[in-house]
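In: Got a predicted structure plus its sequence, pasted below:
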Amino acid sequence: MDKANYGFLPDDDLSDSQIYVTTQTYNRYAKEYAERWEWNQRTIQEIKKYNIKPFTKQVKKNGKVLLVSCQSGRDYFLLSQMGYSCLGVGFAYGLLTEAIKRVPNGLFVRLKLKSLPFMPESFDAVYADALTDVPKKDIKVLLRDFRIFLKPAGVLYLSLLLGKANVMMMNDLGGKRYMTLYRKTEILEIVKSADFDILWSETSLNTDPSLPKWFSLVAKKK
């Protein structure tokens, strides 16, 4: 990717205004995002290797899965095709509209991630891929919420972007997007502090190799 289309900021964390701008970009350019970053065959093959395969090894077939920040429905589609009962939640109306177009029988709900309304022990697994739109100050509380929603020994899949900075800006779709970056040790510490045992983890290239790598993990509720 042309370096003019992304950059690393000195900010300590995502701001409310950056989250708002990101949401508006997804609303306006959902189709372009879906085609470029989610539904192309190269990305799907990588997702099957680094997301779906390690996740489904730990989650019983026909299990109830909450997909947090489900984007345009790609992973919802893949998991539902394998027999899982899925519920997708997201914050951007445009992406959810795109998800409904691409997965017509899917169940998608627009919710703020800071106030998810689910009952305790109501899911076998939480699947949170590319959770880049949550400020660092909120991530621990969100993971603790995930733990509450999970049944005993429930499974969490989580992937986050790696980087030395805390915030990255991208301007590849026609509008700006802002994303949180983490250090690997930071992610492991956060997950363990939320009372999860890490079962598997892996670092993988971004769809565009010039961009920061992903760090993915599967963990179990203690």
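Out: It's in. Residues are numbered from 1 along each chain as shown.

In: Every contact and neighbour count from this point should use C-alpha atoms.
Out: Noted.

In: which secondary structure element contains the residue nearest to Met168 when sequence neighbours are not counted?
Out: Once flanking residues are discounted, Met168 sits nearest to Phe8: 4.5 Å by CA to CA, 6 or more residues apart in numbering. Assessed by DSSP states H and E, Phe8 sits inside strand 6-9.

In: Just list what that strand packs against, helices and strands only.
Out: strand 167-170 (3 or more CA pairs under 8 Å, 6 or more residues apart in numbering; DSSP states H and E).

In: Quick one: name whatever helix or strand follows the strand or helix carrying Ile44.
Out: Per DSSP H and E, Ile44 falls inside helix 41-47. Sequence order places helix 53-56 as the next helix or strand after helix 41-47, per DSSP H and E.

In: Counting neighbours, which bits of that next one end up buried?
Out: Using 16 or more other CA atoms under 10 Å as the test for burial, helix 53-56 gives Pro54, Phe55, Thr56.

In: Check it against this one:
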Amino acid sequence: MHDDYLSGTIDAYDRNPLRYEEATGAMTPVAELDAFLALLPDPAARVLDVGCAFGRDTALLAERGLRAEGVDLSAGFLERARQLHPELAFGRMDARSLDFPDRTFGGVWCQATLLHLRDEDVAAAFAEFLRVLVPGGALFASFKEGEGEEELVERFSSDGARFYRYQTVPRVTTMLQDAGYRVAAVDRSNEFERFGPGYRDLTWIHAYAVKPAVD
């Protein structure tokens, strides 16, 4: 299940997954991983990395003692993830339609993935994440800050055109609340200030939320 507006984005990743890996591989989200782990109901929880790309964050989650597995819509990314991390499980799935039973995961990690979805599809993904989370389970999701949507070639990490939907802190907060989450925090960080020369002057939104203990 994916819509025509996403096909170009998936193709861009499939054509050159190594380009994206080379551009983003060193952007380790240490602070975000630590904050996410602090929200989990179990320090050895089963967690799902949605939009896992080449598996960097899936492996980082596993290194922290979690039972991590990854899913993505890009076959090229999944092939690379399996090459780099043969000990971990990866599958091809849409964030809006996950092939897992209800209450499977203690956490869902979704880094720089939902920014490729329109608002109604972000809402669908949030609902699906809520379904597969156990009561008390935690969600992390990140977005690029801004307004509107566009399809463009962002040469930092790809030569292909990709679709982007930009978000604001209030909009992300409202979407999470509307989906039934308790919002733990929504913060912002500037990529250039954090990682230095060679990176972009753009602001990322980091959202942390929890599924209510009774659903």
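Out: Nice, thanks for sending it over. These numbers were taken from a predicted model, which means no experiment stands behind them.

In: which bit of the first structure covers the longest helix seen in the second structure?
Out: Looking across the second structure with DSSP state H, the single longest helix is helix 119-132. Taken onto the first structure by TM-score structural alignment, helix 119-132 of the second structure occupies residues 136-149 there.

In: Same check on stretch 86-93 of the second structure?
Out: Under TM-score structural alignment, the match for stretch 86-93 of the second structure is residues 104-111.

In: and for stretch 68-75 of the second structure, what span of the first structure is it aligned with?
Out: Counting by TM-score structural alignment, stretch 68-75 of the second structure pairs with residues 86-93 of the first structure.

In: okay, which residue is most central for the second structure?
Out: Closest residue to the average C-alpha location of the second structure: Cys110 at 2.0 Å, with CA atoms, centre = their mean.

In: Wait, it touches Phe143, no?
Out: No - Cys110 of the second structure is beyond contact range of Phe143, at 9.6 Å (criterion: CA atoms under 8 Å).

In: All the helices of the first structure, in order from the start?
Out: Using DSSP H, helices in the first structure cover 16-28, 30-33, 41-47, 53-56, 74-81, 93-102, 136-149, 184-193.

In: To Asp124 of the first structure, which of these lies closest?
Out: With CA to CA as the measure, helix 136-149 is the member of the helices of the first structure nearest Asp124 of the first structure (8.6 Å).

In: what does the closest one contact?
Out: Outside helix 136-149 of the first structure, the residues within contact range by CA atoms under 8 Å, 6 or more residues apart in numbering are 13-14, 113-114, 118-123, 126, 154, 156, 180, 190-191, 193-196, 221.

In: average distance between it and the second structure?
Out: With the two structures superposed, helix 136-149 of the first structure lies on average 1.2 Å from its match in the second structure, counting by mean CA distance after the TM-score superposition for the first structure.

In: mind checking how far that helix is from the chain centre?
Out: Distance of helix 136-149 of the first structure from its chain centroid, counting by CA atoms, centre = their mean, to the nearest Å, is 13 Å.

In: and it with helix 184-193, angle?
Out: Using axes from the mean of the first three to the mean of the last three CA atoms, to 10 degrees, the inter-axis angle of helix 136-149 of the first structure relative to helix 184-193 is 40 degrees.

In: List the buried residues in helix 136-149 of the first structure.
Out: For helix 136-149 of the first structure, the neighbour count (16+ other CA under 10 Å) marks Lys136, Ile139, Leu142, Leu143, Arg144, Asp145, Phe146, Arg147, Ile148, Phe149 as buried.

In: Repeat that for stretch 37-52 of the second structure.
Out: Applying a neighbour-count criterion of 16+ other CA under 10 Å, the buried positions in stretch 37-52 of the second structure are Leu37, Leu39, Leu40, Pro41, Ala45, Arg46, Val47, Leu48, Asp49, Val50, Gly51, Cys52.
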